[in-house]
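1. quick one: sequence plus predicted model below, questions after.
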Amino acid sequence: MSNNKLKFLFAIVLTAVISAGITFAVVQKGTGVSGAERTGDDPFEKLYSTYDTLQGEFYQNTNEEKLVDGAIKGMLQSLGDPYSAYMDQEEAKGFNENISSSFEGIGAEVQESDGKIMIVSPIKGSPAEKAGLKPKDKILKVDDKSVEGMTVNEAVMLIRGEKGSKVQLVIERDGVGQLDFNLTRDTIPLETVYTETENGIGKIQITKFSETTGKELADALNELNDQNVKGLVLDLRQNPGGLLDQAIAMSDIFVPKGKTIMQIENKNGTKEVQKSQNDSAVNVPVVVVVDNGTASAAEIMAGALHQSAGIPIVGEKTFGKGTIQTAKSFEDGSSIKYTIAKWLTPDGSWIHKKGIEPQHKASLPAYANLPYLNPEKELKQGDSSAEVKAAQQMLQALGYEDIKTEGFFEETTKKAVTRFQSENNLSQTGTIKGETTIKMLELLQAKLKENDTQMSKALEVLNEQMK
């Protein structure tokens, strides 16, 4: 990376941010549904008539605000678009906090998919990530309350809560079935960019695209430049996306001037082409790592860097979100967010529900997909459940290979648990609970970090480029 170019990197980012549109911006304000003359041709006559009828004839007193909110909510739901929704004051506040500042909750991006609330990606360091929630997990219940038929915002308001409070989720995972998760809510931090170096290689992990991410990336690149790194790995795994302007600004750092970053296809079919405005500030080899939790703005960046800067992609097929949203706020603090356009990769491809295929495929070890075990729940001899099977698979991954993994806690499992407890200075109860569960999870996470096969593949590809 050139020192002269990186010297002005932050200014480049700010310029791109100011000049670009954003995915989830509050673009305008209004007072609600505009009035119209009530004529026979008025398309809102049926709506007005229903409102008047309920106000005058419903057997109980009606709430004017709730009736209007319900009508607006129904309009958004009728679009059949999981990314368009009405948000009341509380929901709108939470939505804006998620973009611009830290908030309290479990730290997972969710969306509606085929009538169900689905995890897009957990946020790095969040309770959701630590608990083992995965992309494509479907949330069935929150604290024993079914979320079937709820909007995303309604479900989010149930899941969110004060730091230190607990929430129980019942989720459905493909190939596994139903799983229970007990999480303790926490503050979800502002920081979105993390760096480390290894053998002269700089690793940059971007966890989401918030208002500060462009500056964080600029700072990270300057820091790595000072360390004279020979190559970069850009880690976009488990990144659910966020602000479009940040994705454009950050792609601008890597994509040569004049090259296409993305295309925006509007309702009438016209296309706006977003091109890089600055000379690339990075002149060392780069590799991008993605997985099925890489979505939206993260996919924009991955697609731009590959197609317009020749940067290879390593990992698994991405999530596949190819639409752009904006928001309109009302005077009472409520708002609507709605889809305004498709976005296309530089070559014109629409990746919606398809994702981006990496050129170098790499998956994590099978034990990376094992579900979280609740330390408060005891697993003992005689039990038979999905949790027992998961615990057996964890022990097997940790080197206790003689254990059976059939989901029945029998004598062999008890002996393996007792040996595990002995080797880790734990009380030798022969049951899995509390410190034993926590230690198993900790050791498995440490092993996964040591055996990050996707990162290993990325480094292999990067080293080939550096030759």
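-> On my side now, so go ahead.
2. can we go C-alpha only for contacts and neighbour counts from here?
-> Noted.
3. now residue 388: how far from residue 459?
-> Distance of residue 388 to residue 459, given as CA to CA, to the nearest Å: 36 Å.
4. typed the wrong thing, it's residue 396
-> 28 Å.
5. neighbour count for those two, which is higher?
-> A direct count of neighbours by other CA atoms under 10 Å for residue 396 and residue 459 places residue 459 higher, at 22 against 17.
6. can you pull out the strands in the stretch 251-400 of the chain?
-> With DSSP state E, counting those that start in this stretch as the criterion, the stretch 251-400 of the chain has strands at 260-265, 271-275, 286-290, 313-315, 323-330, 335-344, 360-361.
7. before we go on, here's another structure to hold up against the first:
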Amino acid sequence: MNLKPRFVALLVTVAVLVGAAGSYIGIQYFGNDQNSVSQSKQIANADQDTKNFGSLSEKEQEEFLQNIGNTDLKKVEQAYSVIKDNYVKEIDQNKLVEGAIQGMLDTLDDPYSVYMDKDTMKQFNQTIESSFEGIGAEVSMVDDKVTIVAPIKGSPAEKAGLKPNDQILKVDGKSVEGMDLYDAVLKIRGKKGSEVTLEIDRPGTGDPLNIDITRDDIPLDTVYSDTKTVDGKKVGVIEITTFSENTSDEFKKALTKLEKDGMDGLVIDVRGNPGGLLQDVQEILKQFIPKDQPLVQVEDRNGEKSPYYSDLKEKKDYPINVLMDEGSASAAEILASAMNEAGGYDLVGTKSFGKGTVQQAIPMGDGSTIKLTLFKWLTPDGNWIHKKGIQPTVKVKQPDYFYTNPVEIKDTLTYDETGDKVKNLQKMLKGLGYDPGRTDGYFSKETVAAVKEFQQDEGLKATGDIDEKTGGKIEEKIVTEVRDDKNDLQMKKALDVLFK
């Protein structure tokens, strides 16, 4: 189809308007696009209205555009023509159009409303349809910075020590400042076995951290179940790492098996869960929240609220609580808030991330897509938790050493030095059972003694100084402690209060 130049700028907006109508039957998102495993399947349905528009005659297109108020877009049309016809260099017309789309989205000041061009969408769809290789971390734009929401369970990102709210400054030495989220993500991703170095700004630390991560296949399982025994009672534990296309089915199978095995109580663990699909979290909640209470409410731009309900007649006959932390976001927060406000169940852990908006994928008809924030979601009681998070009813933090940071040691740390590196290592030593005397970042004589004791136990030269080898060994031992279930104070507390 040949279009007059003056229609091109108008089509930028029309594709959004028409595509939105077609995509209402598509996926709604609570979280980041790494979870969007159904996106490519929905595009075929959502494209239809855009194609219908394209089949209209030029006169019919003009009438349609006028009916939606093309006078508002004359300035855009004029700018397009002026640039295309007069700029000192030959320009790519497609870049002008895509720049116009990106510019409109940028004015929204919404990190969750983003544009993905054809090439970006192609790479994402290839990732969705084949094996997922990368570092395994959900990311978002927070204050214009690429920010870790949560590392995926068992991923290279988790093993390397990435944490929620880490801000990525550089990828392999190149700054991502001002870069689009998806361009940054594509730089971070890569083939299995390749290495990427991320420069991280972590709240509460001094100098940026350089973290080397070897990319790998990312686990796609989203539900893990286990049983624990508390005072002779059998407790089922179901961990949900993200809400994707098959999560609700996986959850139902795990719950059914635990119930058949005669569990006496249930802990649902959504720590580090960055969110995902609305449909799946609803299906899970329908198994616990009776029909007289909404699971969640969705509010449109006019303030109209649409509550969602289950058909469940009564609650489960066993106690339940939910584990959450600062990495629990969006759909994980929907689950937590519903279980608490509508189900009356305890929330154990720390305050959640705080994402209260709903996105929907809107195909543009040429392979590109806009993911646009269309709604707010509200808790059953009508609370909007965006940028606030959800407070636990039973607050418990992990041991201090869970929150320590990797330490790069280029110059040996010695007695009488101060700084965040010393502070981190003191907390690690204390977590390993050594007494550094203090944990405020001053390398005291007591810290020297603790380091010597550690070095002797590990077969290292007992100098009392912390060189690269000693620091690496301390970190290695701490990682082992963090991964040991016996040190999980949040899980212990969840089990402890379950029957009380």
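-> On my side now, so go ahead. Just so we're clear, the structure is a prediction, and the values are computed from it rather than from any experiment.
8. same list (the strands of the stretch 251-400 of the first structure) but as CSV, adding mean neighbour count and distance to residue 447 of the first structure.
-> Formatted as CSV, the strands of the stretch 251-400 of the first structure follow (neighbours: other CA atoms under 10 Å; distance: least, CA to CA, whole Å):
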stretch, mean neighbour count, distance to residue 447 of the first structure
strand 260-265, 24, 37
strand 271-275, 17, 42
strand 286-290, 28, 20
strand 313-315, 26, 19
strand 323-330, 20, 37
strand 335-344, 21, 38
strand 360-361, 16, 21
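9. which of these sits closest to residue 122 of the first structure?
-> For those, proximity to residue 122 of the first structure was assessed by CA to CA; strand 286-290 is nearest, at 14.2 Å.
10. and that closest one, how far from the second structure on average?
-> Superposed on the second structure, strand 286-290 of the first structure shows a mean distance of 0.7 Å to its aligned residues (mean CA distance after the TM-score superposition for the first structure).
11. can you check which part of the second structure that strand sits on?
-> Against the second structure, the aligned range for strand 286-290 of the first structure is residues 320-324 (TM-score structural alignment).
12. who touches that stretch?
-> 265-272, 336, 339, 345-352, 392, 490-491, 494, 498 (CA atoms under 8 Å, 6 or more residues apart in numbering).
13. ok, now with 7 Å
-> 265-271, 336, 345-350, 352, 494, 498 (CA atoms under 7 Å, 6 or more residues apart in numbering).
14. then stretch 327-337 of the first structure?
-> Contact with stretch 327-337 of the first structure is made by 24-32, 84-89, 92, 325-326, 338, as judged by CA under 7 Å, 6+ apart.
15. go again using 10 Å as the cut-off
-> 23-33, 69, 72-73, 76, 83-93, 95, 325-326, 338-340 (CA atoms under 10 Å, 6 or more residues apart in numbering).
16. I'd like to know which of those residues are buried.
-> Among the contacts of stretch 327-337 of the first structure, those buried by neighbour count (16 or more other CA atoms under 10 Å) are 23-26, 69, 72-73, 76, 83-88, 91-92, 95, 325-326, 338-340.
17. of those residues, which belong to helices?
-> Within those, residues falling in helices by DSSP state H are 69, 72, 73, 76, 91, 92, 95.
18. so what does the first one match up with in the second structure?
-> In other words, residue 69 of the first structure. Using TM-score structural alignment, residue 69 of the first structure lines up with residue 98 in the second structure.
19. and the gap between that match and residue 133 of the second structure?
-> Separation of residue 98 of the second structure from residue 133 of the second structure (CA to CA): 28 Å.
20. and the helices in the stretch 201-350 of the first structure?
-> 213-226, 244-252, 297-309 (DSSP state H, counting those that start in this stretch).
21. put together a markdown table for those, with distance to residue 203 of the first structure and mean neighbour count on each row.
-> Output for the helices of the stretch 201-350 of the first structure, formatted as a markdown table (distance: least, CA to CA, whole Å; neighbours: other CA atoms under 10 Å):
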| stretch | distance to residue 203 of the first structure | mean neighbour count |
| --- | --- | --- |
| helix 213-226 | 9 | 20 |
| helix 244-252 | 16 | 28 |
| helix 297-309 | 15 | 26 |
